[in-house]
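S.K.: Pasting the sequence and the predicted coordinates here, then a few questions.
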Amino acid sequence: MEKSNFKDTINSENPVLVDFSATWCGPCQMLTPVLKLVKERLGNRVTILKIDIDENIKMAAKYDVRGVRTLLLFQNGKQLWRQSGVLSTEELINIILEKSN
């Protein structure tokens, strides 16, 4: 993803969940169906971006991503939340709704 597109996206009024992951990461693969369910349940109320750290090394460094899977939640260009690891669909939905209100 290009820097300008990323910046425009995280400046959205809607929450933007950024998933820093890698194709070789087992836990990353486990969270993919969770993210799909989150998107299905929240629809247009959230944007989900997947960023492959191997293809976007500078972006991962900029956001101090040291391990994968790392999730960051942005709204209006501000980082609201971050966590590494796997979460359930319900946990992730609750975090998005709680942090973005």
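M.R.: Noted; the coordinates are in hand.

S.K.: For the rest of this, base every contact and every neighbour count on C-alpha atoms.
M.R.: Will do.

S.K.: Pull up the gap between the residue lying closest to Thr89 once chain neighbours are set aside and Ile51, please.
M.R.: Distances taken as Cα to Cα, 6 or more residues apart in numbering put Val34 closest to Thr89, at 5.2 Å, once the chain neighbours are dropped. Using Cα to Cα, to the nearest Å, we find Val34 at a distance of 16 Å from Ile51.

S.K.: ok, and here's another one to check against it:
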Amino acid sequence: MATHVNDTNFDAEVLGATEPVLVDFWAEWCGPCKAMDPILDQLSDELAGTVKIVKLNAEENLGTVTRYNVRAMPTLMVFHGGEPVDMKVGAGQSRVQLVKWLEQFAA
């Protein structure tokens, strides 16, 4: 299951992580975000130890959303070594596409 992060613990949980981190910027009103939930939860278990997957509610954490210029939901952003290294906007990726994308960052 993906960990939930917020403005307060984002730096410690994401930027300070030793492994690559996928941040799912989502919102309660976003249907495509909810459609991605089961896939991301499953991948969180499957990729544990190689890629960390976390969720950030964009409506409740405007500081982080503004900091990384997130403008659409869902936005999936990969951080590695404390820096954003890649991102995908929208829910157009299948589970297989997400796995292939994340494997290139896997520790």
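M.R.: In hand now; what should we look at? Keep in mind the model is a prediction, meaning the values are calculated, not measured.

S.K.: Surely the residue nearest to Thr89 of structure 1 touches Val86?
M.R.: No. Val34 of structure 1 is not in contact with Val86 according to Cα atoms under 8 Å; the separation is 9.1 Å.

S.K.: For the most centrally placed residue in structure 1, list the residues it contacts.
M.R.: Geometric centre of structure 1, nearest residue: Val18, 2.0 Å, by Cα atoms, centre = their mean. Val18 of structure 1 makes contact with 48-51, 71-74, according to Cα atoms under 8 Å, 6 or more residues apart in numbering.

S.K.: which element is it on?
M.R.: If you go by DSSP states H and E, Val18 of structure 1 is part of strand 16-21.

S.K.: Please state the offset of that strand from the chain centre?
M.R.: When distances are taken as Cα atoms, centre = their mean, to the nearest Å, strand 16-21 of structure 1 is centred 2 Å away from the chain's centroid.

S.K.: what range in structure 2 matches the next helix or strand after it?
M.R.: The first helix or strand that comes after strand 16-21 of structure 1 along the chain, using DSSP H and E, is helix 26-42. Under TM-score structural alignment, the match for helix 26-42 of structure 1 in structure 2 covers residues 31-47.

S.K.: Also stretch 60-73 of structure 1?
M.R.: Against structure 2, stretch 60-73 of structure 1 falls on residues 65-78 (TM-score structural alignment).

S.K.: Show me which positions of that stretch end up buried.
M.R.: 65, 70, 73-78 (16 or more other Cα atoms under 10 Å).

S.K.: Equivalent analysis for stretch 40-48 of structure 1, please.
M.R.: 46-48.

S.K.: Correct me if wrong: Phe74 of structure 1 contacts Pro15.
M.R.: Yes. Between Phe74 of structure 1 and Pro15 there is a contact at 5.7 Å, judged by Cα under 8 Å.

S.K.: Between the two, tell me which one has more neighbours.
M.R.: Under the neighbour definition other Cα atoms under 10 Å, Phe74 of structure 1 and Pro15 were set side by side, and Pro15 has more, 27 against 24.
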